[in-house]
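1. model the following, please.
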Amino acid sequence: MTLQLHLMFLGCVLLATLAQNLTGFAFGLILLGMVASMNLIPLAEVAIIISLLTVGNALVNLGGPRPELDRSVLMPVLLSSLIGVSIGMWGLGALNESQMTWLRLLLGCVIVIGSLLLVVQSKPRERLSRQPAFWLSGGLCGLLNGLFSSGGPPLVYHLYRQPLGYEVIRNTLITVFAANSVTRLGLVIAQGQMTWHVIWLSLEAFPLVLVVTVLMRRYPPRLSLRAVRWLVFCLLLLAGGGLIRDALPGVLMASA
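-> As a prediction, the model looks like this:
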């Protein structure tokens, strides 16, 4: 990679980290969408980088006092998501080159859906959903994390509709995403897919993620939640729309 490509990559990491600290979940979606739409790094490699940075970011966010969690919510989501990660990783390894075009289209659609979930106002439920709903949302989250380390939309949408406190939701998301990332990294290492290129890019990006996270916790920006959501919505929509635009011609040709 040239110096220009490294700077572009770090710029994507910066925007994704800002969004993550503002919204709580958009890191993987924005980083994967922007990097993939600009073809900076292969899709499989950037997914590994996201997993490494997610684990590091979780250690920073969950460090200190014991985080507030609800085990009745966490356990079904966590267990089902870990199963989903394994299935997603297996599916990713089984795809051939032509099917990767479909994967890019799917990723673009997931990112666009994630952007819409940020701005669609959904009234919280009066009571907790039943356990099967948590297993389903966790499983979908894990499947998407296994495919491309961006499983936020189904789980975020489900949890934010529950009558739970912000800290419980935030800590649940961070814990589940970190556990998924550790599992995914273990499978990547076992399959011999971890390369020095991926490790160096992760080491290059992590200090930026750490500094931005610490600064934003100490000096939170004076923006309304509505303004933040619309800002991130625009970034996600551009990234997801770019992926759909690039993948659609190939999908249409393959279907013809």
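2. hey, let's count contacts and neighbours off CA atoms from now on
-> Will do.
3. longest single helix anywhere in this structure?
-> Secondary structure of the chain per DSSP state H: the longest helix is helix 225-255.
4. who touches F25 in this structure?
-> With contact set as C-alpha atoms under 8 Å, 6 or more residues apart in numbering, F25 has these partners: 19, 152, 156, 173.
5. how about JSON lines for these, with distance to L82 and neighbour count added?
-> Output for the contacts of F25, formatted as JSON lines (distance: C-alpha to C-alpha, whole Å; neighbours: other C-alpha atoms under 10 Å):
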{"residue": "A19", "distance to L82": "25", "neighbour count": "25"}
{"residue": "G152", "distance to L82": "14", "neighbour count": "26"}
{"residue": "V156", "distance to L82": "16", "neighbour count": "23"}
{"residue": "L173", "distance to L82": "13", "neighbour count": "22"}
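6. can you tell me which of those residues is nearest A254?
-> For the contacts of F25, the minimum distance to A254 (C-alpha to C-alpha) is 29.3 Å, reached by G152.
7. and which of the contacts of F25 is nearest to G64?
-> Nearest to G64 out of the contacts of F25 is L173 (C-alpha to C-alpha; 17.3 Å).
8. can I assume that closest one is in contact with V156?
-> Yes - taking contacts as C-alpha atoms under 8 Å, L173 lies within contact range of V156: 7.5 Å.
9. let's see this one next, to set against the first:
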Amino acid sequence: MIDPWLWVGVCILIAYTIEAVTGFGSLVIALSLAALVLPLPEVMPVLVPLSVLMSGFLAWRNRRYIDWPLLSRMILPLMLTGTLVGYQVHTGLDDQLLKLLFGLLIVWFAGRELWRLARGVVSQAHPVWLSRALTFAAGITHGLFASGGPLLVYAMAGTELDKSRLRATMLSVWFTLNASLSLLFLLQGSLIPALPRTLTYVPLLVVGILLGEWLHHRVDETRFRQIVYTLLTLTGALLVVHAW
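-> Below you'll find the predicted structure:
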């Protein structure tokens, strides 16, 4: 039998390469692929700290673009509260049910993005109450799967933020939430045993970023996104079938 953690290393390399090309999704992609061979509760304490390193570095580099009022008044309070709720629910759920719910979330998100790319649909602004509800729900999914991105991206649809401000603000969200999750893993007792394995994957993170930077200037981003979302749709469907 091949060590499943070798597969996790491949997933990390793929995920962070994609993140460097497109600017999104490293943790969602890595977790969805890794969950095919390992339980989510076993993988999350390894992958979440890696995301802290990358999002923290990028958030610091782009700190001048962060929308602090939006971050501090709406996103972080709702996301942090939702994350605590999701984390509490997560500890009482069976791994197969977690994989099923995670797979459904991935299929919904990736399928929706494929449909938008195919139709050329432009996101419309949500009412304030809906954006707040979706942001809170994104926090819950982050606590459950460390993957609040799909719902938060949907919650921020139609926002008046330009691309640079939205990206920097979202990076700050992921840094804060994943640092908080890492603290919860520490208190739970799962972070320290996972740290040696996490540290062995740091070079793959660096290689993925460098490879992604190289690819970023050589591939068509729209076509690349189509490939990524198709991969996510298939992976989510496999998770659903595996967990059913």
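10. show me where structure 2 has helices.
-> Under DSSP H, structure 2 gives helices at 4-22, 26-34, 40-61, 68-70, 76-90, 95-119, 128-145, 149-155, 163-188, 191-216, 221-243.
11. what's the mean distance for the third one versus structure 1?
-> To tie it back to what came earlier, the one meant is helix 40-61 of structure 2. Aligned to structure 1 and superposed, helix 40-61 of structure 2 gives a mean residue distance of 1.6 Å (mean C-alpha distance after the TM-score superposition for structure 1).
12. can you spell out which helices and strands pack onto that helix?
-> Here helix 40-61 of structure 2 touches helix 26-34, helix 95-119, helix 163-188, helix 191-216, going by 3 or more C-alpha pairs under 8 Å, 6 or more residues apart in numbering; DSSP states H and E.
13. residues of it that come out buried?
-> For helix 40-61 of structure 2, the neighbour count (16 or more other C-alpha atoms under 10 Å) marks 40-41, 43-52, 54-56, 58-59 as buried.
14. give me the residues contacting that helix.
-> Here helix 40-61 of structure 2 makes contact (C-alpha under 8 Å, 6+ apart) with 26-27, 30-31, 34-35, 95, 98-99, 145-146, 168-169, 171-172, 174-175, 178-179, 181-182, 185, 190-191, 194-195, 197-198, 202, 205.
15. mind doing that once more with 7 Å?
-> 27, 95, 168, 171-172, 174-175, 178-179, 182, 185, 190-191, 194-195, 197-198 (C-alpha atoms under 7 Å, 6 or more residues apart in numbering).
16. count the neighbours of the counterpart of T141 of structure 2 in structure 1 for me.
-> Aligned counterpart of T141 of structure 2 in structure 1: L144 (TM-score structural alignment). For L144 of structure 1, the neighbour count with other C-alpha atoms under 10 Å is 24.
17. and for L3 of structure 1?
-> Neighbours of L3 of structure 1 using other C-alpha under 10 Å come to 8.
18. what do you get for the one 3 residues further on?
-> Neighbouring residues of H6 of structure 1 were enumerated by other C-alpha under 10 Å; the total is 15.
19. what of the one 4 residues further on?
-> Close neighbours of L10 of structure 1, defined as other C-alpha under 10 Å, add up to 20.
20. I figured it hits A205, correct?
-> Yes - L10 of structure 1 lies in contact with A205 (C-alpha atoms under 7 Å); the separation is 6.4 Å.
21. now do stretch 118-136 of structure 2: distance to the chain's middle.
-> 18 Å (C-alpha atoms, centre = their mean, to the nearest Å).
22. for stretch 152-163 of structure 2, same thing?
-> So, by C-alpha atoms, centre = their mean, the centroid of stretch 152-163 of structure 2 is 16 Å from its chain's centroid.
23. about what we covered before: roughly how far does the match of T141 of structure 2 sit from F206 of structure 1?
-> According to C-alpha to C-alpha, to the nearest Å, L144 of structure 1 stands 23 Å off from F206 of structure 1.
24. now the longest helix of structure 1: buried residues?
-> For helix 225-255 of structure 1, by 16+ other C-alpha under 10 Å, it's 228-229, 232-233, 235-244, 247, 250-251.
25. do the same with stretch 197-204 of structure 1
-> 198, 201-202.
26. ok, and what's touching it?
-> So stretch 197-204 of structure 1 is contacted by 45, 49, 52-53 (C-alpha under 7 Å, 6+ apart).
27. redo that, cut-off 6 Å
-> I49 (C-alpha atoms under 6 Å, 6 or more residues apart in numbering).
28. if we can go back for a sec, how about the match of T141 of structure 2, what does it touch?
-> L144 of structure 1 touches 150-151, counting by C-alpha under 6 Å, 6+ apart.
29. one more time with 7 Å
-> Counting by C-alpha under 7 Å, 6+ apart, L144 of structure 1 has contacts 88, 150-151.
30. give me the nearest residue to the aligned partner of G114 of structure 1 in structure 2, chain neighbours excluded.
-> Applying TM-score structural alignment, one finds that G114 of structure 1 aligns to F109 in structure 2. With sequence-adjacent residues excluded and distances taken as C-alpha to C-alpha, 6 or more residues apart in numbering, F109 of structure 2 is closest to P150, at 5.8 Å.
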